[in-house]
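> my questions concern the predicted model and sequence given below.
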Amino acid sequence: MTIPHISPVKDESLAAQLDRAINNKTKPLGSLGALEALAHKIGMIQKTARPEVREPAVLVFAADHGVVAEGISAFPQDVTWQMVENFLAGGAAINVFARQNGCSLQVVDAGVKHDFGQREGLVNRKIAPGTANFAQQPAMSVPQCMEAIECGMDLVAELPGNVLGFGEMGIGNTTAAAALMHRLTGIAVADCVGAGTGLTPEGVLHKQRVIEAAMALHADAQGGLQALAAFGGLEIAMMVGAMLKAAERRMVLLIDGFIVTSALLVAARVQPAVLEYCVYAHCSDENGHKRMLDFLGGRPLLNLGLRLGEGTGAALAVPLLRAAVNFLNQMATFESAQVSEKSE
């Protein structure tokens, strides 16, 4: 497997051109706040002073987790495949928000413990029927992990647009994400673990203890890919590959919530420049996500108390990307509108 090469977005001449264009619009300096930084970032990613949002897509990666056997979820494992059926029927929140905001939507079976057969709208990339229980053994073999990463890369290689949102579904995946977060950031396990789909305080404490025991079991899994194989889900591994390929293609990566950001932690260990292509859609209400964003230096666009996953936050952020590029491309300048500028 060849890891994509990701070029830094640094271009001082283009950065200055974008600054001039943004600052010369008919508004006080900085008055469009985060939209100005967003327009600048999209321009730098796309290497143009006239960026665009073209055919935005959301990929939802689904897989099961063997660690569910430890009683770390408030919902049974069957909910993973049942929710995939809901996605395919168009009835989930991500279907609603993707339709509303003009995003294409693909659902990817990365490793669901269920046989869906050939289904319209479902991309079958099943590596295995879920991971192993990482409380007992590594979640994935190294070849499985590498295959999942490569599948993610292949899925993105032919996408037509320039904005990609990431979503996921997998009962137990907040446990995998919390384990990755602790191993790759050094943040205390208690600060990484949350309620997931609705655990009681006692359930959260149990999840914390399961992760702490697994840390000792997999003490040698220190690097990004080693930690991914030890703790991660097949959907998380596939997202890592998709993120790396999307950044190589100079797409805007719309990062959703806690689990998607855990995949980014791994991708950034492999290729740190991937972070330069990321727009953080929102700050999840899942405990640990804000700390994860702070660790990555990510400033979220939205803070709505979401903790659903599925890529819902990413889809909701698409109109903000459109607003950013549209003001840059369509708003009058002081000169064109014959509006007086601020007095010195």
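Great, that's in hand. Not measured: the values here are computed from a predicted model.
> for the rest of this, base every contact and every neighbour count on C-alpha atoms.
Noted.
> mind listing the strands for the stretch 151-300 of the chain?
Ranges of strands in the stretch 151-300 of the chain, per DSSP state E, counting those that start in this stretch, are 163-169, 252-255, 278-280.
> do you know which of the ones you listed lies nearest Glu55?
The closest of the strands of the stretch 151-300 of the chain to Glu55 is strand 163-169. By Cα to Cα, the value is 7.1 Å.
> now for that closest one, which elements pack on it?
For strand 163-169, the packing partners by 3 or more Cα pairs under 8 Å, 6 or more residues apart in numbering; DSSP states H and E come out as strand 57-63, helix 78-89, helix 234-248, strand 252-255, helix 258-270, helix 312-330.
> one more structure, for comparison:
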Amino acid sequence: MANAATATGLPFDDIRTVVQNLSGGDERAVAAVAVRNDELFGAEGAGRLGKLCEWLAAWSGKSPSVTRPLVALFAGTHAAQGAQAQGNVAAQIARIAQGGAPINHICSSQELGLKVFDLALAYPVANIAEDAALSERDCAATIAFGMEAVAGGLDLMVAGSCMPQAGFSPAAIFLALHGGPVTKWTDDPGDAAIAIAAVAFHDSATRDPLEALRRLGGRETAAIAGAILAARVQHVPLFLDGRQAMAAAAVLQALDADAISHCMLAQGHGSMVDRCMAEALGMVPLLDLSMRLDSGEGGALAMMMARSAAAMHGAELSAIT
């Protein structure tokens, strides 16, 4: 995909083609799971766990099972963050690399795969209030990089970031795509000021969702968008975790309303901002723990629930083709 991004005219052409040719969910797999739910729990006894199993089946094309899960975290830096916040991102990545972060303990105890992608932390994207974060070529290449993260026969994925101090970027993307007021998209005055300035600076160019992504997003958001697309193509259900992931999903949804049907929001953080973003995506979080950890922990916990829901079905049904 990295080479294809520049093969047909403009770098974004192939991304648009991928979005336009996404396949739907497997209705036969969903029907089989619904029958199994009725057998085990009665017509309504399975609740959201039953729907969770149907979601797993719809987008994997087989009976619900979670045997190759992966938590994928993407990290980049922004000039608008300032040096201290950029250093905090690097420190968080180092902590995860050393195995000392909460996400490490969750993943190791539950046998969940964990990968962290360092997206040129030493080279922040431009200040989005003064310039485009990325060129079209660089943004397309970063989307392609994110697509390559979905490999190895995964059957469930979490896409998230390690970006607790870059809330202005998701806020700017939602502001550009869904309108204001900006307080729907951030509760931080500093982030709000950057988001407003950025959307005003780029003006009507951000009406194109991919332009909004390259101008207002960072490498982490572009890579997550790629991971979301690749998961759909490879029939991998995907949990979104955090505001960068929701912003990436918003971009794809603006391109095609069905482009994120294989995604589920892992958790709500308990804030009005997160509720507004979830509503804009048409999603209800699987979990709502009011947890402010933002490095994949909510996604990993949602993954555990998905695996438990699949286990409720007992002996795995034969694969549906």
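Ah, there it is. Since the structure is predicted, the reported quantities are computational estimates derived from the model, not experimental observations.
> of the helices and strands packed on strand 163-169 of structure 1, flag the one that's most buried.
Mean neighbour count (mean count of other Cα atoms under 10 Å) peaks for helix 234-248 among these, with a mean of 30.
> okay, it sits on what stretch of structure 2?
Aligned using TM-score structural alignment, helix 234-248 of structure 1 spans residues 219-233 in structure 2.
> just give me how far the matching stretch sits from the chain centre.
Computed by Cα atoms, centre = their mean, to the nearest Å, the chain-centroid distance of stretch 219-233 of structure 2 equals 7 Å.
> quick one: it to structure 1 mean distance?
By mean Cα distance after the TM-score superposition for structure 1, the fitted stretch 219-233 of structure 2 averages 0.6 Å away from its aligned residues in structure 1.
> residues contacting the residue nearest the centre of structure 2?
Central residue of structure 2 (Cα atoms, centre = their mean): Ala245, 3.3 Å from the mean position. Applying Cα atoms under 8 Å, 6 or more residues apart in numbering, one finds that Ala245 of structure 2 lies in contact with Ala159, Gly160, Ser161, Thr221, Ile224, Ala225.
> closest to Phe134 of structure 1 out of the helices and strands packed on strand 163-169 of structure 1?
Across these, closest to Phe134 of structure 1 is helix 234-248 (Cα to Cα), at 12.6 Å.
> which residue in structure 1 lines up with the residue nearest to the centre of structure 2?
Checking TM-score structural alignment: Ala245 of structure 2 goes with Val260.
> the stretch 101-250 of structure 1: helices as residue ranges?
142-157, 173-185, 189-192, 201-217, 224-231, 234-248 (DSSP state H, counting those that start in this stretch).
> go ahead and name everything in contact with the longest one.
Helix 201-217 of structure 1 is touched from outside by 70-72, 134-137, 175, 178-179, 183, 189-190, 193-195, with contacts defined as Cα under 8 Å, 6+ apart.
> just the buried members of those residues?
Buried members of the contacts of helix 201-217 of structure 1, scored by 16 or more other Cα atoms under 10 Å, are 72, 134-135, 137, 175, 178-179, 183, 189-190, 193-195.
> widest-spaced pair of the contacts of helix 201-217 of structure 1?
Within these, Gln137 and Ala195 form the most distant pair, 23.9 Å apart (Cα to Cα).
> rewinding a little: can you tell me which of the contacts of Ala245 of structure 2 stay in contact in structure 1?
Retained in structure 1 by both residues aligned by TM-score structural alignment, their matches' Cα atoms under 8 Å are the following of those: Ala159, Gly160, Ser161, Thr221, Ile224.
> aligned to the second one, what sits in structure 1?
By that I understand Gly160 of structure 2. So, by TM-score structural alignment, Gly160 of structure 2 is matched to Gly167.
> count of neighbours near its match?
32 (other Cα atoms under 10 Å).
> let me see the contact set for it.
Per Cα under 8 Å, 6+ apart, neighbours of Gly167 of structure 1: Val58, Leu59, Val60, Phe61, Asp256, Val260, Gly309, Glu310, Gly311, Thr312, Ala314.
> please apply the same query to Pro64 of structure 2.
With contacts defined as Cα under 8 Å, 6+ apart, Pro64 of structure 2 is in contact with Val33, Cys53, Glu54, Leu56, Ala57, Ala310, Glu316.
> same thing but 10 Å
Shown in contact with Pro64 of structure 2 (Cα atoms under 10 Å, 6 or more residues apart in numbering): 29-30, 33, 52-58, 155, 306-307, 309-313, 316-317, 319.
> equivalent analysis for Phe97 of structure 1, please.
By Cα under 10 Å, 6+ apart, the contact list for Phe97 of structure 1 reads Cys103, Gly311, Thr312, Gly313, Ala314, Ala315, Leu316, Ala317, Val318.
> wait, doesn't Ala46 of structure 2 sit right on Ala310?
No - the pair Ala46 of structure 2 / Ala310 is not scored as a contact, 11.5 Å apart, by Cα atoms under 10 Å.
> what residues are shared contacts of these two?
Taking Cα under 10 Å, 6+ apart as the contact rule, Ala46 of structure 2 and Ala310 both touch Leu52, Cys53.
> please report the distance of the equivalent of Asp208 of structure 2 over in structure 1 from Phe87 of structure 1.
Alignment note (TM-score structural alignment): Asp208 of structure 2 maps to Gly223 of structure 1. The gap separating Gly223 of structure 1 from Phe87 of structure 1 is 34 Å, by Cα to Cα, to the nearest Å.
> run a quick neighbour tally on Gly152 of structure 2.
Residues near Gly152 of structure 2, counting by other Cα under 10 Å, number 8.
> that one and Ala231 of structure 2, how far apart?
As for Gly152 of structure 2, its distance to Ala231 of structure 2 is 12 Å (criterion: Cα to Cα).
> same check on Ala205 of structure 2?
28 Å.
> how about Leu73 of structure 2?
14 Å.
> and for Ala97 of structure 2?
With distances taken as Cα to Cα, Ala97 of structure 2 is found 25 Å from Ala231 of structure 2.
> equivalent analysis for Glu211 of structure 2, please.
Separation of Glu211 of structure 2 from Ala231 of structure 2 (Cα to Cα) stands at 22 Å.
> and what of Ser271 of structure 2?
28 Å.
> before we move on, back to that, would TSV of the contacts of Gly167 of structure 1 with distance to Val9 of structure 1 be doable?
Below are those laid out as TSV (distance: Cα to Cα, whole Å):
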residue	distance to Val9 of structure 1
Val58	23
Leu59	24
Val60	27
Phe61	27
Asp256	22
Val260	22
Gly309	29
Glu310	28
Gly311	25
Thr312	27
Ala314	22
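> wasn't Leu38 of structure 1 part of a helix?
Yes - judged by DSSP: H, G, I helix; E, B strand; the rest coil, Leu38 of structure 1 forms part of a helix.
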